[in-house]
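Engineer: Got a predicted structure plus its sequence, pasted below:
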Amino acid sequence: MRVLVTGGAGFIGANFVLRTLAQRPDVEITVLDKLTYAANPATLESVADRIDLVVGDVADAALVDRLVAAADVVVHFAAESHNDNSLADPSSFVQTNLVGTFALLEAVRRHDVRYHHISTDEVYGDLDLDDPTRFTEATAYNPSSPYSSTKAGSDLLVRAWVRSFGLRATISNCSNNYGPYQHIEKFIPRQITNVLAGVRPKLYGDGLNVRDWIHVDDHNDAVWTIIERGEIGETYLIGADGEVNNRTVVETILELLGQPADAFDFVTDRPGHDRRYAIDSTRLRTELGWQPQYLDFRSGLSATIDWYRANPDWWQPHKQAVEANYAGTERVIG
């Protein structure tokens, strides 16, 4: 099987490549990645001789067409995905998430290639903290940021191409991922590397915003389950029942690193900050038989901390630039 992985040098995509090669030696992988700031080719160094890494833009229609023509399956991870960045400049989110997806869909349509589209639970908006419900495949889209709105738009493009052109495609919407090789601008690795660097973690607003955490390996195992057993044209939600509020996450990181649980600072909340995400993955589990392996968030978080502590050469070169981007935008409160 020849698999084209877009965004395969980013966090989830690179973990998908590493896990696939470890578990499926018969799979040949081509990675298409623009190698923006969020990608790190060092993540793929251990498998460099087993993949074809193509540096390019997913919105480059001619390049995409050539790569898709040589593939049996396309797995589309490539996306601009950081909410803060989408608020500062939405243009790259429109270009990558919408125009890039359009280029892929047209190539897949021309060459009749199986396509799987990676999306996010953020397309559904948010839930109240005391709401007993969770997102399902039937939940209406209600995005609240340039990031989530462009991801919602890309999902709708896939659905339209399935209905209008008979595309052999599936979609998955996943909850928040954590694990090794995640860019340190993201919430969990930023807090971990702050503590390791002797910097107090920062917590938006009151810290009660809830995210539904899933280990990246569980996510990628679910993606393969959908590729192999999912019904064409359908959407599947991927989640591991990992609802935890941001304050608890920071306190747990501090405790696991031997620091006082209150050794963090509250900073001003970001605009449009979604309150709670929660995924109901019943359909994926009952119809396709997938089950998460990382059921204890605390132990998964501990393993993730161990990885960042053991791999400073991977993240330290980027730490100063990341924190410089936040300088002046986070006012300590309380």
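Structural biologist: Arrived safely, thanks for sending.
Engineer: Going by C-alpha atoms from here, please, whenever you check contacts or count neighbours.
Structural biologist: Noted.
Engineer: which stretches of the stretch 101-250 of the chain form strands?
Structural biologist: When assigned using DSSP state E, counting those that start in this stretch, the strands of the stretch 101-250 of the chain occupy the ranges 114-120, 169-174, 176-178, 202-204, 210-215, 235-238, 243-245.
Engineer: let's bring in a second model and compare:
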Amino acid sequence: MTETWLVTGGAGYIGAHVVRSLQAAGAEAVVIDDLSTGDLRRVEVPFVQADIADCELVADTLRRHRITGVVHLAADKQVEESMREPLTYYRRNVVNLMQLLTAMAQCEVDKLVFSSSAAVYGMVDSAQVREDHPTRPINPYGETKLVGEWLIRDQARATGLRYAALRYFNVAGTAAPELGDLGRTNLVPMVFDALARGEQPVIFGGQHPTPDGTCVRDFIHVQDLADAHVAAIAALDEPGAGHVFNVGCGRGYSVREVIEMVAEVSGRGITPRVGAARPGDPAMVVADTTHINATLGWRARHDLREMVNSAWRAQPRQLSAVRT
């Protein structure tokens, strides 16, 4: 019997890629999304427009579509915004997860893949961070993701829920132009947006304790990330399964290096402006991916050039056609 997975936030940038990867693996998918940031044009599977805070509606969706498991992506994710609006983040990322877990328990749906974040680590004092590194988030966004992991772990102990929490690092690129990142909160689309407006991109902070003074991050191609969800699902067959995985490339790039790659791929001259550091931004976070490599046989296949190049090709023609 074919499994059917409910993807919360499945009309979003990452969610749409996860849906396609599920289908490529032979599973069926149903999307639930409130379309606050998602795009319905990305959805080609059964769709329910709703907020997952509506426990009764979520439970009805689980029953009606005979859902096998849930991939939970719906969440707010802007670090700076979370510093200004912590109550919103706790409501959207923690309370809504509680509602989802309640609906799953009522319907006896016992498999969950959770979208967590490298933000749970906070300031990192090592070249790479492993899953057993102390979790000391320094912003409300990271705190809500860590609390989400705790909620899921405790619900698993109480009910036998099988789960995998995927700690995403910085996501970039696209598998198809129509699935490109429409937001302007991730670094690569932020740079593209500045170029489209005829402005120079802003680097937030140039005095970090890193080789060039700008933040260093591990970037992961969105298709690799989507494939990691499918690999994680395969690890949930055994009773009592409970996993936490870093999902990254295991290589760090500074913000300045990423902007230089955008300049190289686009053929445009870019002289970024250095602004003030953003509250809640750690200087460096790079994944140790040994655990996911060994346990799931998964590893990232795309490098930074491929991420930036695929994202550039997905840009509006009037921008990508310009060369200066």
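Structural biologist: All right, it came through fine. As the structure is a prediction and not an experimental result, all values here were calculated from the model.
Engineer: quick one on the thing from earlier: can you convert the strands of the stretch 101-250 of structure 1 into CSV and add a column each for mean neighbour count and distance to V17 of structure 1?
Structural biologist: Listed next are those as CSV, based on neighbours: other CA atoms under 10 Å; distance: least, CA to CA, whole Å:
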stretch, mean neighbour count, distance to V17 of structure 1
strand 114-120, 22, 14
strand 169-174, 25, 17
strand 176-178, 22, 16
strand 202-204, 21, 32
strand 210-215, 24, 15
strand 235-238, 26, 19
strand 243-245, 19, 27
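Engineer: Output those strands in a markdown table; the columns should cover distance to D128 of structure 1.
Structural biologist: Shown next, in a markdown table, are these (distance: least, CA to CA, whole Å):
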| stretch | distance to D128 of structure 1 |
| --- | --- |
| strand 114-120 | 18 |
| strand 169-174 | 19 |
| strand 176-178 | 17 |
| strand 202-204 | 17 |
| strand 210-215 | 10 |
| strand 235-238 | 19 |
| strand 243-245 | 13 |
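Engineer: To S154 of structure 1, which of those lies closest?
Structural biologist: Nearest of the strands of the stretch 101-250 of structure 1 to S154 of structure 1, taken as CA to CA: strand 114-120 at 8.4 Å.
Engineer: and D132 of structure 2, what pairs with it in structure 1?
Structural biologist: Counting by TM-score structural alignment, D132 of structure 2 lines up with A138 in structure 1.
Engineer: Could you give the number of residues near that match?
Structural biologist: For A138 of structure 1, the neighbour count with other CA atoms under 10 Å is 7.
Engineer: What range does stretch 84-91 of structure 1 cover in structure 2?
Structural biologist: Stretch 84-91 of structure 1 maps onto residues 80-87 of structure 2, going by TM-score structural alignment.
Engineer: which of the residues in the matching stretch are buried?
Structural biologist: Under the neighbour-count criterion of 16 or more other CA atoms under 10 Å, stretch 80-87 of structure 2 has 80-83, 86 buried.
Engineer: circling back to that earlier point, mind checking which of the strands of the stretch 101-250 of structure 1 is nearest A310 of structure 1?
Structural biologist: Of all the strands of the stretch 101-250 of structure 1, strand 176-178 comes closest under CA to CA, at 16.4 Å.
Engineer: equivalent range in structure 2 for the closest one?
Structural biologist: Against structure 2, strand 176-178 of structure 1 falls on residues 170-172 (TM-score structural alignment).
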